[in-house]
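Only the shape, not the letters, is given here:
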């Protein structure tokens, strides 16, 4: 029976490869299996070995924590008698990946919560990390490495926590599973349903809403084999256009093909006209992508008869002296007017 199962698995894998030439996105890129996810862990601890840059003696919770730590090694001392500046109270966070086993190592983030000047060069003493249920799942300890951002009040310890408790998930013996789309979309849910049913030649998938697809395991495959094949199936994924703007740095990320319909926008002392006609200004500037910009007329137009793209409009606005805040406001106004069909996300 197992031999026949292997043959069926090979046949399905070959069929998936043939479908790969027809579709654009793998299912594991746009959906996740419900229940198989990371779990957040958090703990309170102490960083020691600081060269006078730790919490001041006025931080009562830090001094009390030091007293409690010393008492655990049979040194009894009142918190009021502790004047050390070489210790800092910190919060420790980590993510416990699915199927993590005892002894596995986790990266942790250590962040000061007191009035320490720096935790650079410090050592985190053993800190229990708990989940939302209050159980201890890992123990953290180690030397802190500060990040590249130059901050001195938080840092990482790579492999700084060891898993002590496992989260059980009996995947192998499951008969059904659920896919959850990362973005709700009725069309994509139906496409996944149709693609999976075509690949496995059976009604193993049912889209129950815009985000959820119920799966039923075929008899001749284990759940692990089944889900491994499901994740590799590709579909013609419909993705909404999005513009991402980092207001602080002025960075704007947008798809190459996002266009803007003809519109006139006035923002402060900036007036811009998006047109599909060539400007009659002899001093119009030709940008790198062929878009023409007329400073005198405040017009941006494409030379090949197509609509100007977001990229060309942003470049033109920057040449006009627009600030990142101006660009954000103008793009948002274009979206509200219906001239720009894309979601805008400001970071």
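Arrived safely. These numbers were taken from a predicted model, which means no experiment stands behind them.

When you work out contacts or count neighbours from here on, use the C-alpha atoms and nothing else.
Fine.

which helices and strands does the top helix by length along the chain pack with?
Longest helix of the chain, by residue count under DSSP state H: helix 2-19. If you count contacts as 3 or more C-alpha pairs under 8 Å, 6 or more residues apart in numbering; DSSP states H and E, helix 2-19 packs onto helix 186-200, helix 223-232.

That helix versus helix 186-200: what angle between them?
130 degrees (axes from the mean of the first three to the mean of the last three C-alpha atoms, to 10 degrees).

what residues does the helix or strand just after helix 2-19 touch?
Once the chain leaves helix 2-19, the next helix or strand it forms, by DSSP states H and E, is strand 25-26. With C-alpha atoms under 8 Å, 6 or more residues apart in numbering as the contact definition, strand 25-26 has outside contacts at 231, 232, 233, 234, 235, 236, 237.

From those, keep the buried residues only.
Buried residues within those, defined by neighbour count using 16 or more other C-alpha atoms under 10 Å: 231, 232, 233, 234, 235, 236, 237.

try it against this one:
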């Protein structure tokens, strides 16, 4: 790990002792979660991609032959599935997300994935495919040319491939036929705000901030993940304006102390005010190298050698021990992870050693934060 990257890591994590506990900023409630009932709906369909240059499903795929025969029957063409031998078609699964408050005529992006043994979907076009939700109803129709971010070409046993050519997309390829609406207001004439990161303290602060803004006790923290807000009768006719006022109430969220470590990339991310107790750290490296050299020992005079004189193989073994003194550090009490990382960076400790040290500090019980290892 280069010194520049290590210095960048220290810059991201470190704060001066005077700014170890920075003033928290207020955040709008709408940035901390969502209203209950506000969700996307998954829709899926089964269709056919045509126009492939011989890279579609093989003739042994009975599903493709049957599907194409069904398409022909829609145009008054009677073709037996056994007679379909085209390699220019492929059966696919089409997926999309139907957002809240979708209306008829809105367009959606769809993802197309091969469901057979097609080699590539490059150049293909999706035939009209109905997209259904979990209740079995059709909510959108998808159709259009595919955009594939890869390719696959083969000739004479040679194959050249980039990315996944059996997955494509149709931007704006689906048209919403049946709109959906979100049922935000419950039967009890209240709405529930759901936190993206459940926390009792944050939920309580949100309820208090809403009550202070509205001037009455309308909100209460239901649990760590939800805040129930009563909608007064005059505001029920104009629920949009009322929820707009709720969403723009500012609050100071509480946060848990976390240190995130990614061992694959050597990345450490931590809040600047994550505390550690007084701890002593010593990190070193002991290297032992054992080498063996074989030498053939010959008699001094070959002609005068006796019956017991012969060539011998002599092995000379050498053991080298190299102990490098690693960084030593004794942290005072009431310190932070940022201070520790800054100190280790000044001692030219590489990032992976810092990760090992942080894990050891956590195991010793001196790191007062949740250690997340990715």
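Sure thing, it's come through. The model shown is predicted, which means the values in this text are computed figures rather than measured ones.

follow-up on the earlier one: okay, the contacts of strand 25-26 of structure 1 in a markdown table with distance to residue 172 of structure 1 next?
A markdown table is the format used below for the contacts of strand 25-26 of structure 1 (distance: C-alpha to C-alpha, whole Å):
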| residue | distance to residue 172 of structure 1 |
| --- | --- |
| 231 | 16 |
| 232 | 19 |
| 233 | 20 |
| 234 | 24 |
| 235 | 26 |
| 236 | 30 |
| 237 | 29 |
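
among the helices and strands packed on helix 2-19 of structure 1, which is nearest residue 70 of structure 1?
Across these, residue 70 of structure 1 has its closest neighbour in helix 223-232 (48.6 Å, C-alpha to C-alpha).

still on that earlier bit, residues contacting the longest helix of structure 1, please?
So helix 2-19 of structure 1 is in contact with 199, 200, 220, 221, 225, 229, 232, 233, 234, going by C-alpha under 8 Å, 6+ apart.

What's the local residue count around the equivalent of residue 181 of structure 1 over in structure 2?
Residue pairing (TM-score structural alignment): residue 181 of structure 1 is matched to residue 195 of structure 2. Residues near residue 195 of structure 2, counting by other C-alpha atoms under 10 Å, number 22.

any idea how far residue 195 of structure 2 is from residue 52 of structure 2?
47 Å (C-alpha to C-alpha, to the nearest Å).

same thing with residue 62 of structure 2?
Using C-alpha to C-alpha, residue 62 of structure 2 is found at 18 Å from residue 52 of structure 2.

more neighbours, the two?
The neighbour comparison of residue 62 of structure 2 against residue 52 (other C-alpha under 10 Å) goes to residue 52, with 21 against 14.

Isn't the more buried one up against residue 124?
Yes. Using C-alpha atoms under 8 Å, residue 52 of structure 2 makes contact with residue 124 at a distance of 5.1 Å.

need the contact list for residue 217 of structure 2.
Residue 217 of structure 2 touches residue 211, counting by C-alpha under 8 Å, 6+ apart.

Trace it over to structure 1, please.
Alignment note: residue 217 of structure 2 maps to residue 203 in structure 1; criterion TM-score structural alignment.

Distance of its match relative to residue 303 of structure 1?
51 Å.

cool, and residue 313 of structure 1?
13 Å.

Ok, residue 196 of structure 1 next?
On the measure of C-alpha to C-alpha, residue 196 of structure 1 and residue 303 of structure 1 end up 45 Å apart.

Likewise for residue 195 of structure 1?
41 Å.

Neighbour count: the two, which is higher?
Ranked by neighbour count (other C-alpha under 10 Å), residue 195 of structure 1 and residue 303 place residue 195 first, with 20 against 17.

dump the residue contacts of that one.
Counted by C-alpha under 8 Å, 6+ apart, residue 195 of structure 1 has contacts 233, 234, 235.

what do we get in structure 2 for the first one?
This means residue 233 of structure 1. Using TM-score structural alignment, residue 233 of structure 1 lines up with residue 249 in structure 2.

if I've got this straight, residue 352 of structure 2 is in a strand?
No. Counting by DSSP: H, G, I helix; E, B strand; the rest coil, residue 352 of structure 2 is not part of a strand but helix.

Leaving out sequence neighbours, find the closest residue to residue 38 of structure 1.
Spatially, and ignoring its direct neighbours in sequence, residue 38 of structure 1 is nearest to residue 97 (4.4 Å; C-alpha to C-alpha, 6 or more residues apart in numbering).

Could you do residue 44 of structure 1 as well?
residue 91 (4.7 Å).

What of residue 9 of structure 2?
residue 268 (7.6 Å).

Wait, that neighbour touches residue 261, no?
Yes. The criterion here is C-alpha under 8 Å, and residue 268 of structure 2 meets it with residue 261 at 4.7 Å.

Now the common contact residues for those two.
Common contacts of residue 268 of structure 2 and residue 261 (C-alpha under 8 Å, 6+ apart): residue 355.

Name the residues of the longest helix of structure 1 that are buried.
Neighbour-count burial for helix 2-19 of structure 1 flags 9, 12, 13, 16, 19 (criterion: 16+ other C-alpha under 10 Å).

any idea what the fourth one aligns with in structure 2?
When the structures are aligned by TM-score structural alignment, no residue of structure 2 is matched to residue 16 of structure 1.

Can you find the partner of residue 34 of structure 1 in structure 2?
Residue 34 of structure 1 maps onto residue 36 in structure 2, by TM-score structural alignment.

Sorry, wrong one. I was asking about residue 192 of structure 1.
By TM-score structural alignment, residue 192 of structure 1 lines up with residue 206.

Not counting sequence-adjacent ones, nearest residue to that match?
Nearest residue to residue 206 of structure 2 in three dimensions, chain neighbours excluded: residue 251, at 6.2 Å (C-alpha to C-alpha, 6+ apart).

So the one you found is in contact with residue 31, correct?
No. At 10.3 Å, residue 251 of structure 2 and residue 31 do not qualify as touching, with contact defined as C-alpha under 8 Å.

ok, the aligned partner of residue 85 of structure 1 in structure 2 - contacts?
In structure 2, the residue paired with residue 85 of structure 1 according to TM-score structural alignment is residue 87. Residues in contact with residue 87 of structure 2 (C-alpha under 8 Å, 6+ apart) are 52, 53, 54, 55, 56, 57, 58, 59.
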